[in-house]
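>>> Got a predicted model here, sequence first, then my questions.
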Amino acid sequence: MKKTLLTFAVVLLAVFSMNAQDLTLSWEGEALGDTVVIIGNPSNFEIVFHAVVHNNTNSGLQIKVRRKRLSMVENTTSAFCWGLCFPPDTDESVDSRLIMANGSSTDEEFSGHYTTAGQIGISMVEYTFFNADNEDQNVKVVAKYWAGFDGIAEDAMNGGSISDIYPNPATNYVSVDYNMPAEVNSAKVSIVNLLGAVVKESVIERSSNKLTMDISELEGGIYFYTVLINGDVYKTKKLVIQN
């Protein structure tokens, strides 16, 4: 009896493990985990997120998309496209789309659209991609739409300058050149991963004109870096790490 139960448990575990890998997601060539951060400017009409769906099975699958709004900044809206584009009040794609065996959707086939309404803040939307014939075959991702102004600290930087991070893409080190005016009381550079977590942070010292950060311990992938001046955002841009 114990042997039978053990065999059943192993088979069940194998089935769940297989299903968990049947569908995967990527964004700009990078595999996605459970969460992705998309940074944009609230002065823009919308922030857009694209994902590619990968079918890792030996059979073609009819894939649908379900959206769930987890938390939304007031007055903002969310919509999505899966081949066709749907209005904000639609939570599930009407039709499925065939992804061939061991194939993928196109770069433009899925897009999540977040209308900022000029609001600063983070809204979270969950997207579930699932087999219309077997919902156990699915993959989910939570998109954190992060709307924040660049250039809020521009007045403090009047007469000063700060470069973009370089090199970009980077491997072991990144640097920033700068000239800090007297109005700047504090400045720092933060590197954020796609989960929205700060993974590296360094203070910009007035006594120097160059900051170098060791990023050799960070895994290769897509990150964002933010320059904060007197506690306000001066710039936010993408950083690619290759190692």
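All right, it came through fine. This structure is a prediction, so every number in the text was calculated from the model and none was measured.
>>> contacts, neighbours, all on C-alpha from now
Will do.
>>> So which residues of the chain form helices?
Per DSSP state H, the chain carries helices over the ranges 2-22.
>>> The top strand by length along the chain - contacts with which helices or strands?
Determined from DSSP state E, the single longest strand within the chain is strand 134-147. Here strand 134-147 touches helix 2-22, strand 23-27, strand 35-40, strand 121-131, going by 3 or more Cα pairs under 8 Å, 6 or more residues apart in numbering; DSSP states H and E.
>>> Can you add mean neighbour count and give these back as CSV?
Below are these laid out as CSV (neighbours: other Cα atoms under 10 Å):
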stretch, mean neighbour count
helix 2-22, 12
strand 23-27, 19
strand 35-40, 20
strand 121-131, 20
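>>> would TSV of the ones you listed with distance to residue 78 be doable?
Below are the helices and strands packed on strand 134-147 laid out as TSV (distance: least, Cα to Cα, whole Å):
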stretch	distance to residue 78
helix 2-22	27
strand 23-27	19
strand 35-40	13
strand 121-131	8
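>>> out of these, nearest to residue 77?
Across these, residue 77 has its closest neighbour in strand 121-131 (9.4 Å, Cα to Cα).
>>> quick revisit: now what about the longest strand of the chain, what contacts it?
19-20, 22-25, 32-42, 47, 49, 114, 116, 119-131, 196 (Cα atoms under 8 Å, 6 or more residues apart in numbering).
>>> got the contact list for residue 67?
Counted by Cα under 8 Å, 6+ apart, residue 67 has contacts 80, 91, 92, 125, 126, 127, 128.
>>> right, and the last one touches residue 66 too?
Meaning residue 128. Yes: if you go by Cα atoms under 8 Å, residue 128 and residue 66 touch, sitting 5.1 Å apart.
>>> here comes the other one, which I'd like you to weigh against the first:
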Amino acid sequence: MKIMKKLLLALIVLFNLHATVSAQSIEIYDRSGTTVLSGDTLTFWYPDDPNVSEGVFDFDATDFARVVNESNDTITIKLKRVVKSFINASEDFACWGSNCYGPVDPATTPVWDVNDLVVTNPGDTAAGLAPLQLYLDFNDNTGLAVYDYVFYDVDNPVDSAVLHVKWVVTLLTDVNEIANAIKKMEVYPNPAVNQFTVDLNAGIQADNQEIVIRDMLGKTIKRERINSRQEKFIFSTEGMTGGIYFVSYMLDGEVLKTSKLVVR
């Protein structure tokens, strides 16, 4: 019995120690400081996005996030940028701490540690030149870039928070461009049980877009109009008996892409 009590006590101590060590000190908020952005994906569109501007660089995203020290200790925060995908011949910049850095070629520098160390007191926002400024020069190219911005404690790199940023350069408006881009449309999970997602994998600026789902006999089961720039749609399988269906993307009444879906 004593051995069991000692074992239980040891497990409790280890659990508390692990909880203390793994507690997250760094949090990312929106500009108002009320909404947590840590782990979220922010999408910036060019052109016509109110959160970005065309200035010295092609794509300026400034004053949209706050990095806060939520621990009881003063910590030193550093920024690391990790490339997930990039636009050919593009360069990116970052202002963090007391300086601005760049240009950096994402093709040759997929992981970039921004030099500045920002000492941040408990409860304070990491300050300096600005809380965070991000820039992208796409040099007349178009496409999709996805970067992870990781903020971490230099004395404990595991203690970190990440912000995923998606840069979408140009909106597809030409019919031929749309037809080519929509080839990447995905439907998942497939087979589906309770629900499924239709992911266009493209931001399309056009009216009269629809997702239409038909059964084997060609009967329309579901239909949803698409707002410009909307990429993902979640459908319930309610009312769909087990079997094969066809999911189509339509523009101005013309089918540009159809995928087969199995419902169980």
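Received, thanks. Source: prediction; values computed, not measured.
>>> quick one on the thing from earlier: in structure 2, what range does the longest strand of structure 1 match?
Under TM-score structural alignment, strand 134-147 of structure 1 corresponds to residues 156-169 of structure 2.
>>> Mind reading off the mean deviation between that stretch and structure 1?
By mean Cα distance after the TM-score superposition for structure 1, the fitted stretch 156-169 of structure 2 averages 1.7 Å away from its aligned residues in structure 1.
>>> Counting neighbours, which bits of that stretch end up buried?
For stretch 156-169 of structure 2, the neighbour count (16 or more other Cα atoms under 10 Å) marks 159, 160, 161, 162, 163, 164, 165, 166, 167, 168, 169 as buried.
>>> Closest one of the residues you listed to residue 67 of structure 2?
Distances from residue 67 of structure 2 to these, taken by Cα to Cα, are shortest for residue 161, at 8.9 Å.
>>> which residue numbers in structure 2 go with stretch 58-78 of structure 1?
Going by TM-score structural alignment: stretch 58-78 of structure 1 matches residues 72-92.
>>> how near is the most centrally placed residue in structure 2 to residue 119 of structure 2?
Geometric centre of structure 2, nearest residue: residue 41, 2.4 Å, by Cα atoms, centre = their mean. Relative to residue 119 of structure 2, residue 41 of structure 2 is positioned 26 Å away (Cα to Cα, to the nearest Å).
>>> So the closest residue in space to residue 234 of structure 2 that isn't next to it in sequence: helix, strand or coil?
Leaving out its chain neighbours, the residue that sits closest to residue 234 of structure 2 by Cα to Cα, 6 or more residues apart in numbering is residue 197, at 4.5 Å. Following DSSP: H, G, I helix; E, B strand; the rest coil, we place residue 197 of structure 2 in the strand state.
>>> what residues are up against residue 197 of structure 2?
186, 187, 188, 189, 232, 233, 234, 235.
>>> try 10 Å this time
The contact partners of residue 197 of structure 2, by Cα atoms under 10 Å, 6 or more residues apart in numbering, come to 186, 187, 188, 189, 190, 232, 233, 234, 235, 236.
>>> Adding neighbour count, write the residues you listed out as CSV.
Below are the contacts of residue 197 of structure 2 laid out as CSV (neighbours: other Cα under 10 Å):
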residue, neighbour count
186, 17
187, 20
188, 14
189, 15
190, 15
232, 16
233, 14
234, 12
235, 14
236, 13
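>>> And the strands in the stretch 151-264 of structure 2?
All strands of the stretch 151-264 of structure 2, identified by DSSP state E, counting those that start in this stretch, fall at 156-169, 186-188, 195-199, 209-214, 220-226, 232-236, 243-251, 254-263.
>>> how close does the nearest residue to residue 196 of structure 1 once chain neighbours are set aside get to residue 144 of structure 1?
In space, and not counting its chain neighbours, residue 196 of structure 1 is closest to residue 37: 5.8 Å by Cα to Cα, 6+ apart. Residue 37 of structure 1 is 5 Å from residue 144 of structure 1, where distance means Cα to Cα.
>>> Good, wrapping up.
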